[in-house]
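Student: Could you look at this predicted model? Sequence included:
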Amino acid sequence: MSLILIDTNVFLELLLGRKRAEECERLLDLVSKGEIEAVVTHFSVHALEAILKDSEALILLLRNIQYSSGLYVYSTDLTEEEAIAIVSQKMGRDFDDSLQYYVAKKLGAECIVSFDKHFDGLDIPRVEPKHILERTRKR
């Protein structure tokens, strides 16, 4: 399996203890161990920082991201963000979805791991954590 991009909502599902938190935890555990190579955008990290109100949970999240063997954090610069805004306008998509797509495309990601159906129909497939887990079990 090559590089995957993990969208913000996968982390949120786990952090907020939602109904699919367990599969998200299993996926992120494989990434943490370096068994899966993944990227998360710095934009997503900032979104998580803004959403999490519990300082201890935030510190734990940041440490987990920082010390994860298989997770890379990609930071966009202003030139890229201008290009993303243009693409967003042309595609009729939100800036945040366009940013995730742009980074996935730029880095040659195999897929975008997300629960957000806005990614459906793009030339990079959207998959849910359970699909990645199924594929890793078959290896």
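Tutor: Good, I have the coordinates.
Student: use CA for all of it now, contacts and neighbours both
Tutor: Fine.
Student: which strands and helices sit next to the helix or strand hosting Val40?
Tutor: Secondary-structure assignment from DSSP states H and E places Val40 in strand 38-41. When contacts are defined as 3 or more CA pairs under 8 Å, 6 or more residues apart in numbering; DSSP states H and E, strand 38-41 packs onto strand 4-6, strand 71-74.
Student: buried residues in the last one?
Tutor: Neighbour-count burial for strand 71-74, with 16 or more other CA atoms under 10 Å as criterion, is recorded at Leu71, Tyr72, Val73, Tyr74.
Student: residues contacting the second one?
Tutor: Same thing as Tyr72. Tyr72 is in contact with Ala38, Val39, Val40, counting by CA atoms under 8 Å, 6 or more residues apart in numbering.
Student: Put this next to the previous one:
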Amino acid sequence: MTDAQWARLEPLLPVGVKPGRPPVHPKRQLIDGIRWRTRAGTPWRDVPERYGSWQTVYGLFRRWQRDGTWKHILEQLQARADADGLIAWDVSVDSTIARAHQHAAGARKKGVCKRSPRAASESSPKTTGSAGRAAA
């Protein structure tokens, strides 16, 4: 994360001094570990040690996910970007990816589904007697 990005993000982070042991790793280092894991798509155990232990990185991610910190940060960053005119809120819907439910495929809506004439003729038993052989 660049210094400019950190300067924008740091004021949005939760502040609060908890009693107990002081943190070993700075928040910036742990957030970089979270970003690395998200970009790489690897398991948490594969987070490089330079970002802190994977348990610490994961613990911060989950704690902030549970208490809504990530959502708050995203909302604040979006609000700033929108105020700066960096976001265009135009929406475009491409119909090639809109999927309909299977029941919207032209099935009958009322009554019992009747079998088609072809399906009815295919399922009828064929005659196998002497009359059937003579006709063949």
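Tutor: Noted; the coordinates are in hand. Quick caveat: nothing in here was measured; it's all calculated off a predicted structure.
Student: Got a TM-score for the pair?
Tutor: Remark: TM-score between the superposed chains equals 0.25 [TM-score structural alignment, normalised by the length of structure 2]; 57 aligned residues with a CA RMSD of 5.0 Å.
Student: Neighbour-wise, give me the winner out of the contacts of Tyr72 of structure 1.
Tutor: Ala38 (26 neighbours; other CA atoms under 10 Å).
Student: Tell me if I'm right that that one and Ile6 touch.
Tutor: Yes. With contact defined as CA atoms under 8 Å, Ala38 of structure 1 reaches Ile6; the gap is 6.7 Å.
Student: What ranges does structure 1 have for its helices?
Tutor: Remark: helices assigned in structure 1 by DSSP state H are 8-15, 21-32, 42-51, 55-66, 78-91, 95-107, 129-138.
Student: Export the ones you listed as JSON lines, with columns for distance to Val113 of structure 1.
Tutor: As requested, those are exported to JSON lines (distance: least, CA to CA, whole Å):
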{"stretch": "helix 8-15", "distance to Val113 of structure 1": "7"}
{"stretch": "helix 21-32", "distance to Val113 of structure 1": "10"}
{"stretch": "helix 42-51", "distance to Val113 of structure 1": "13"}
{"stretch": "helix 55-66", "distance to Val113 of structure 1": "16"}
{"stretch": "helix 78-91", "distance to Val113 of structure 1": "19"}
{"stretch": "helix 95-107", "distance to Val113 of structure 1": "10"}
{"stretch": "helix 129-138", "distance to Val113 of structure 1": "6"}
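Student: Now render those as CSV, adding mean neighbour count.
Tutor: Output for the helices of structure 1, formatted as CSV (neighbours: other CA atoms under 10 Å):
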stretch, mean neighbour count
helix 8-15, 19
helix 21-32, 19
helix 42-51, 16
helix 55-66, 14
helix 78-91, 14
helix 95-107, 19
helix 129-138, 13
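Student: For Leu5 of structure 1, see how far away the residue lying closest to Ile6 of structure 1 once chain neighbours are set aside is.
Tutor: Nearest residue to Ile6 of structure 1 in three dimensions, chain neighbours excluded: Val113, at 4.8 Å (CA to CA, 6 or more residues apart in numbering). Distance check for Val113 of structure 1 against Leu5 of structure 1: by CA to CA, to the nearest Å, it reads 6 Å.
Student: out of those two, which sits in the busier spot?
Tutor: Leu5 (28 against 25).
Student: Which positions in the helix or strand hosting Arg37 of structure 2 come out as buried?
Tutor: Using DSSP H and E, Arg37 of structure 2 maps to helix 27-40. Buried positions in helix 27-40 of structure 2, judged by neighbour count with 16+ other CA under 10 Å: Leu30, Ile31, Asp32, Gly33, Ile34, Arg37.
Student: Out of those residues, flag the one nearest to Phe61 of structure 2.
Tutor: Nearest to Phe61 of structure 2 among the buried residues of helix 27-40 of structure 2 is Ile34, at 6.9 Å by CA to CA.
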